[in-house]
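Novice: Pasting the sequence and the predicted model now:
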Amino acid sequence: MSEIRVPTLGESVTEATVATWFKKPGDTVAVDEMLCELETDKVTVEVPSPVAGTLSEIVAQEGETVGVDALLAQVSEGDAAPAPAAKEEPAPEAAAEATPATSSAGGDTTDVMVPTLGESVSEATVSTWFKKVGDTVAQDEMLCELETDKVSVEVPSPAAGTLVEILAEEGTTVDASAKLAVLSSEGGAAAAAAPAASEASAPAPAASGGKDVENAPSANKIMAEKGIDPATVKGSGRDGRVMKEDALKATSAPAAAASAPAPAASAPRAPVSSDDASREERVKMTRLRQTIARRLKESQNTAAMLTTYNEVDMTEVMALRNEYKDLFLKKHGVKLGFMSFFTKACVHALKEVPEVNAEIDGTDVVYKNYVHMGIAAGTPTGLVVPVIRDADQMGFADIEKAIAEKGARARDGKLSMAEMQGGSFTISNGGVYGSLMSSPILNPPQSGILGMHKIQDRPMAIGGQVVIRPMMYLALSYDHRIVDGKGAVTFLVRVKEALEDPRRLLMDL
C-alpha cells in the first residue's frame, strides 16, 4: 500500500485545497498518472501516482483544505495490468482513435514529455522547436525549448529515432504532465505515422473546447457568494476550469472599474499613423518578462517602499583588491571581485539590523537567522536573481566561486527553480551598465535590496583638502512597514564603514 501525500507547495505556502479528483476508488492507475489537483493561493499543483496499482481509498475529498505532507489517498500496488481494459471500457471512442495512430507507426514509439519544471511551476510555453516532423534525432539531442515564468528549459530527446509528431506547437502553453511529441524508432514509418497521428489528435481541441468541466470548489463557493455567473468567468485551469484566483479576479473587477474608470478609458494605445505603423514591430512578451513586470508592480503595490542613499569611498577596497588579486587567483582559482566585499559588508550589517533580513507573513514578522543572498543578474531574456545560500557562513573565495558559477548558469538559462528561491536579501549591481544612481525595487517577499552603482572619481573634502577619490553611490530600498528609517540608515552606514575600512570585517566591528 502506497500513501499519496501533499507535495511541497512552494515557498511560504503551507496548505492547499483539493480541487478535483481525476480518479475514484477502485480505478486502476499507472505510474505518474494524475490523481488529483490541488489549489493554493498562488498556483495549481497536480499530484501524480508514484506507483502503478489501484486507488483503494480517498482520504481528502474535493473542497477540503490540507497541509503539506497530509495524506490524500492510498494506492494498492500490483494491480496495474488491467489498466488498459479499465480505460477502454468507459471510453471506446478514445480507444478507437488511439489504435490507428499506434499501428501506423510501424514500430516502437517514444513519448516526449514535459520535463520537471521545478517547485510551484505548473505550466510552460513552447518557445522554440529545433527539429521538425520527419527529422532524425539522436538520443539527448535537443528537441525544443520551453519557457516558464522564471527559467528556460531545454527538452532533450529521450531516445534515438525520427520525430513523427509534434503535439505542442510553438507558442502553446502546456502543463507539467503534457506530451510534447512522439518519436519513432523506425525512420521508414515516419511519413505514414505523422499524418495518422495528426488525424488522431485532431478531435482533441473539440473535446476540450466544451465547458463540461467541473470548476474548483473554492471558486464555486466564491462565485455563489458574490452572485457571479460562472459562464462569464474565464478559467485559467486545465480545460478552462475556473480556479480560485479567477473567481477572486472576477469579484474585484467590478469594484476596480467603478472606482477607477479613467485608466480603463486610457488603456487603448494612442493612434499611430499608417506610416509609423509600417515601421513598427510587435513582439509578444516572453513569460519571463511578463512575470518580471507583474512581480515588480506587485512589489510597488504591496510594500511601503522607501529608498535611502549614501556614498562610499572605494579607495581601501580597490587597494586591497589590487594587492591580493593575483595571489587570490593563484590559490583559489577565481578572480577577486567587488561583489564578495559587498556581500560580506551586507552580512555584517544585517546582523546589527535583522529587520532588513526579515519578511512579513500576514500579521507576523519572520526574522531569519541566516542570510540567503540574492545576486541580481541580467541575462538575454531578462533579470533573474540566483540565491547564494548561507552566505553568512562563507568566505571571500566561496562567495566569488558561487557568484561566478551561478552567473554563468543564469546567462546560459540553466538555473533551476530551487536556485532562485528562498532569498532573504538582494544585491543589484547597476554599476556594471554605467548607472550612477537608481532606486532598486524590492524583490518580494524580501524587505531590503541594496543597489550598487558606477565607481566614479569625484573631488572630496578630506582633512580640509580637496582630493580625488573613487566614489560609489549606494541605495537601500526597504519595506517601511517593518524597517524604520533609523534601521535603514544604520544598515547603509555599516555597509559604508565596512567598505571604507575592510579590516572592520575581520574584527567584526
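Specialist: Structure received.

Novice: use CA for all of it now, contacts and neighbours both
Specialist: OK.

Novice: where's Ser424 relative to Ala303, distance?
Specialist: Distance, Ser424 to Ala303, by CA to CA, to the nearest Å: 15 Å.

Novice: And these two? Which one has more around it.
Specialist: When Ser424 and Ala303 are compared for neighbours, Ser424 comes out ahead with 26 against 19, by other CA atoms under 10 Å.

Novice: Relative to Lys486, how far out is that one?
Specialist: Between Ser424 and Lys486 the computed distance is 20 Å (CA to CA).

Novice: swap in Val18?
Specialist: 45 Å.

Novice: Those two - which one has more neighbours?
Specialist: Taking other CA under 10 Å, Val18 and Lys486 do not tie; Val18 has more neighbours (25 against 9).

Novice: Quick check: longest strand in this structure by residues?
Specialist: strand 465-479 (DSSP state E).

Novice: Just list what that one packs against, helices and strands only.
Specialist: Strand 465-479 sits against strand 305-313, strand 448-452, strand 456-462, helix 485-500, with contacts defined as 3 or more CA pairs under 8 Å, 6 or more residues apart in numbering; DSSP states H and E.

Novice: Only the buried residues of it, if you could.
Specialist: Neighbour-count burial for strand 465-479 flags 469-479 (criterion: 16 or more other CA atoms under 10 Å).

Novice: can you tell me which helix in the protein is longest?
Specialist: Longest helix in the chain by number of residues (criterion: DSSP state H): helix 315-332.

Novice: What about Val371, how many residues nearby?
Specialist: With other CA under 10 Å as criterion, Val371 counts 26.

Novice: you'd agree it is in a helix?
Specialist: No. Per DSSP: H, G, I helix; E, B strand; the rest coil, Val371 lies outside any helix segment and is coil.

Novice: how near is it to Thr128?
Specialist: Per CA to CA, Val371 is found 37 Å from Thr128.

Novice: Glu165 now?
Specialist: Distance from Glu165 to Thr128, counting by CA to CA: 15 Å.

Novice: Look at these two and report which has more neighbours.
Specialist: Looking at Glu165 and Thr128 with other CA under 10 Å, you find the greater number of neighbours at Glu165, namely 25 against 15.

Novice: and the more buried one, what does it touch?
Specialist: 133, 181-183, 193-194, 197-198 (CA atoms under 8 Å, 6 or more residues apart in numbering).

Novice: Among the residues you listed, which one sits closest to Gln290?
Specialist: Ala181 (26.6 Å; CA to CA).

Novice: How about the most centrally placed residue in the chain: what's its closest non-neighbour residue?
Specialist: Residue closest to the average C-alpha location in the chain (CA atoms, centre = their mean): Lys150, at 3.5 Å. Excluding the flanking residues, the one nearest Lys150 by CA to CA, 6 or more residues apart in numbering is Leu288, at 5.3 Å.

Novice: same deal with Glu169?
Specialist: Glu169 sits nearest to Val126 (CA to CA, 6+ apart), 6.8 Å away.

Novice: Got another one to weigh against that:
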Amino acid sequence: MSTEVRVPTLGESVTEATVATWFKKPGDPVAADEMLCELETDKVTVEVPAPAAGTLGEIVAGEGETVGVDALLATISEGQASGAGDSAPAKSQDSAASKGDAPDSDGSKGTTDVMVPTLGESVTEATVSTWFKKVGDSVAQDETLCELETDKVSVEVPAPTAGILSEILAGEGDTVQAGGKLAVLSGSAGGTTEPSSASAASAEPAQAASGGGDIEDAPSAKKAMAEAGLSRDQVQGTGKDGRIMKEDVSKAVAAASTAPAVSSAPAAPVQPPRGPVSADDAAREERVRMTRLRQTIARRLKDAQNTAAILTTYNEVDMTEVMALRNAYKDDFYKKHGVKLGFMSFFTKACCHALREVPEVNAEIDGTDIVYKNFVHMGIAAGTPQGLVVPVIRDADSMSFAEIEKAIAEKGARARDGKLSMAEMQGGTFTISNGGVYGSLMSSPILNPPQSGILGMHKIQDRPMVVNGQIVARPMMYLALSYDHRIVDGKGAVTFLVRVKEALEDPRRLLMDL
C-alpha cells in the first residue's frame, strides 16, 4: 500500500512553488511527520512532512522543479520502514495530525509525543513562550501544557493524553517547526511512569540538529549566488539549519549595493548601537526580548512605509446626530439584539457607503495591476496585551448594525484573549483604527498592506463651532484617512472622507443611500 505526498496549501494567493531540497532519497525509511522536502515560494519556505510512516518510493518532482498546489511530489510505501511499526498506528497518527495535535503514541513503551499543532496558513514556526508544567508533573488529557507564540497569534498546546510529563524537548524561548516534537508524556492518568527511553528520544533530535553532513542550500539560492558573484560565507542563511534561501541572497545583494553609501564606516547594524551607559543606570534597566508578534508588527509597519506612498488627509465630523440617535435607541437596541450600540457600527456603515463611491480606496496593487474589490472585508484594529492585531469582519457592507456590533464585540474579545485564528486576520480590504478610546486627539495611521486605505478615529471633544451664525459647543472628532498615493489620488481621498463626514453628520443619508 502506498501513500501520496502532495504539495500542501501554500498561502493566500500563492499557487506554485519550487522544490528547494529533498531531505530523503528513494528507499530511505521515514517516520510519520518527518520532514521530506522543502518548498520555496515567492513569500515563504514550506516544509512538507511525511503523511505516514514507511519507505520513500518514487520522487516525482526533483529539486529545482516548479509544482502547483496539490501536485504529486512523491510516494511512500507504508509498513516497510524499519522500526516504523505497522500501518495502523501510522494511520491514527496522521489522523491526529490533521486535527492539529499529532500525538505519536508508542504502546510498547507507554509514551506519547506532544507535537507542535498546525499553526495556521503560511506559518511554519513558533517560539515556545511558556511551559505551564515541568518534568515529573502529572497532567490530565486536554490540560494546557505550554503556549506557543507565532508572528500572528498565540497557540495553546493541550496534552493529547493523561500521564506524566517525562521530558521537555523544546524549552522556553526555543523556536520549533510546525509538526515538530515538544515533549514526551509517559505512564497513565494513574501516575505510574515506565522507564521510557528518554535519552534515546532526545538523542534523535540532537542527531538531527547536528546535521551529520554539509547543509544543502536551496538550488535557487545557489544560482542567485553564482549570478551575483557571492560566496556562501557572504550570505546569512535563514532556512532550516542555516540553509541559504533565495531571499537571503537578495538581502545580501541589496546590502552590498548600499555599502558604498555609508562611506568607510563599518557595516552598521539595523539598530544604532547604544551609547555609553553608567553602571548605576544599567543596574536599573530591564532588558526584555521582543515577542515574535511585536517583531512582525515592527517589520510590517516599516515595510508599509518603505513600499507605499503614504499620504494622510484630515477632516472633522460633528457627532451630534450620531450621539442623539444612539442615546435614543441604545436601550431598545440592546433589548432586541443583546449587544450594545456603539459608534463603530456607524463608522463601519459610513465607510462601506463611501467605498462604493470611491472604489480605489478599497482596492490594492498587485504588480502592475489594480485589483478592485466588489465587497468590503472591514479590518477593525484592536489593541491587545501582545500588540496590535486587525481582525477582519467579512462582507461588512451587507451586514446590519446589530450584526456589525456583534462581530466587533466577539472578535475584539477573542483578540484580547489571543484566540484569533490566522484566517480571521487575513483578507481585509480596508481598516478602521480607533485611537480615540485611548484619548488620541489627532494621529496619522499607517496602512495595513496590501490595503490602500485606513481611517483613523479620534477622541470626541466639545469644541466651539459656528452654527447658523452662532457659536455653540459641539461634540467634534478629527478624522484621518491615510492612503496609498500610488493608487488613490487626492481628489478620491478627500471625496471619501467627505462622504464619511456627511453620513455621520446626517445618518439618515445611510438609510436613503445618499
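Specialist: Perfect, thanks for sending it. Model, not experiment: these values are computed from the prediction.

Novice: tm score of chain vs chain?
Specialist: Once superposed, the chains reach a TM-score of 0.91 (TM-score structural alignment, normalised by the length of structure 1), with 489 aligned residues with a CA RMSD of 2.4 Å.

Novice: thinking again about what came up before, aligned partner of the residue nearest to Glu169 of structure 1 in structure 2?
Specialist: Using TM-score structural alignment, the partner of Val126 of structure 1 in structure 2 is Val128.

Novice: That match: neighbour count?
Specialist: 22.

Novice: helix/strand/coil for it?
Specialist: Per three-state DSSP, Val128 of structure 2 ends up strand.

Novice: Distance of it relative to Thr384 of structure 2?
Specialist: 19 Å.

Novice: Equivalent analysis for Arg326 of structure 2, please.
Specialist: Distance, Arg326 of structure 2 to Thr384 of structure 2, using CA to CA: 27 Å.

Novice: Same check on Asp94 of structure 2?
Specialist: From Asp94 of structure 2 to Thr384 of structure 2 the distance is 35 Å (CA to CA).

Novice: What of Thr15 of structure 2?
Specialist: For Thr15 of structure 2 relative to Thr384 of structure 2 (CA to CA), the value is 33 Å.

Novice: next one: Arg243 of structure 2
Specialist: As judged by CA to CA, Arg243 of structure 2 and Thr384 of structure 2 stand 35 Å apart.

Novice: quick one on the thing from earlier: narrow the contacts of Glu165 of structure 1 to just the buried residues.
Specialist: 133, 181-183, 193-194, 197.

Novice: Need these in a markdown table (columns: secondary structure and distance to Arg5 of structure 1).
Specialist: Shown next, in a markdown table, are the buried ones among the contacts of Glu165 of structure 1 (DSSP: H, G, I helix; E, B strand; the rest coil; distance: CA to CA, whole Å):
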| residue | secondary structure | distance to Arg5 of structure 1 |
| --- | --- | --- |
| Val133 | coil | 39 |
| Ala181 | strand | 30 |
| Val182 | strand | 31 |
| Leu183 | strand | 33 |
| Ala193 | helix | 40 |
| Ala194 | helix | 39 |
| Ala197 | helix | 36 |
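
Novice: any idea which of these is closest to Ala250 of structure 1?
Specialist: Ala181 (35.6 Å).

Novice: Which residue in structure 2 aligns with that closest one?
Specialist: So Ala181 of structure 1 corresponds to Ala183, using TM-score structural alignment.

Novice: Ok, Gly227 of structure 1 next?
Specialist: Superposed on structure 2 with TM-score structural alignment, Gly227 of structure 1 falls opposite Gly229.

Novice: same thing with Ile166 of structure 1?
Specialist: Checking with TM-score structural alignment, Ile166 of structure 1 has Ile168 as its match.

Novice: Against Arg287 of structure 2, how distant is Val389 of structure 2?
Specialist: Val389 of structure 2 is 24 Å from Arg287 of structure 2, by CA to CA.

Novice: now do Met344 of structure 2
Specialist: 37 Å.

Novice: So if I had to pick from those two, which one is more boxed in?
Specialist: Between Met344 of structure 2 and Arg287, counted using other CA under 10 Å, the more crowded position is Met344 (18 against 6).

Novice: For Lys349 of structure 2, see how far away the nearest residue to the more buried one once chain neighbours are set aside is.
Specialist: Nearest residue to Met344 of structure 2 in three dimensions, chain neighbours excluded: Glu405, at 7.4 Å (CA to CA, 6+ apart). Plainly put, Glu405 of structure 2 is 11 Å away from Lys349 of structure 2 if you go by CA to CA.

Novice: go on, Lys459 of structure 2?
Specialist: Plainly put, Lys459 of structure 2 is 19 Å away from Lys349 of structure 2 if you go by CA to CA.

Novice: so which helix or strand takes in Arg300 of structure 2?
Specialist: Secondary structure assignment for Arg300 of structure 2, by DSSP states H and E: helix 292-307.

Novice: Run through the residues that contact the equivalent of Arg289 of structure 1 over in structure 2.
Specialist: Counting by TM-score structural alignment, Arg289 of structure 1 corresponds to Arg294 in structure 2. Neighbouring residues of Arg294 of structure 2 by CA under 8 Å, 6+ apart: 151, 386-387.

Novice: mind putting those residues in CSV, neighbour count included?
Specialist: Formatted as CSV, the contacts of Arg294 of structure 2 follow (neighbours: other CA atoms under 10 Å):
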residue, neighbour count
Asp151, 16
Gln386, 18
Gly387, 16
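
Novice: Mind picking the one among those residues that's closest to Val44 of structure 2?
Specialist: Asp151 (13.3 Å).

Novice: and Ala473 of structure 2, what pairs with it in structure 1?
Specialist: Match for Ala473 of structure 2 (TM-score structural alignment): Ile468.

Novice: Kindly report the same for Ala279 of structure 2.
Specialist: Aligned partner of Ala279 of structure 2 by TM-score structural alignment: Ser274.

Novice: next one: Val358 of structure 2
Specialist: In structure 1, Val358 of structure 2 lands on Val353 (TM-score structural alignment).

Novice: Does that match touch Val489 like I think?
Specialist: No. Contact status for Val353 of structure 1 versus Val489: not in contact, 9.9 Å apart, counting by CA atoms under 8 Å.

Novice: Neighbour count for those two, which is higher?
Specialist: Taking neighbours as other CA under 10 Å, Val353 of structure 1 and Val489 compare with Val353 leading, 20 against 17.

Novice: picking that back up, got the contact list for the match of Val358 of structure 2?
Specialist: 487-488, 490-491.
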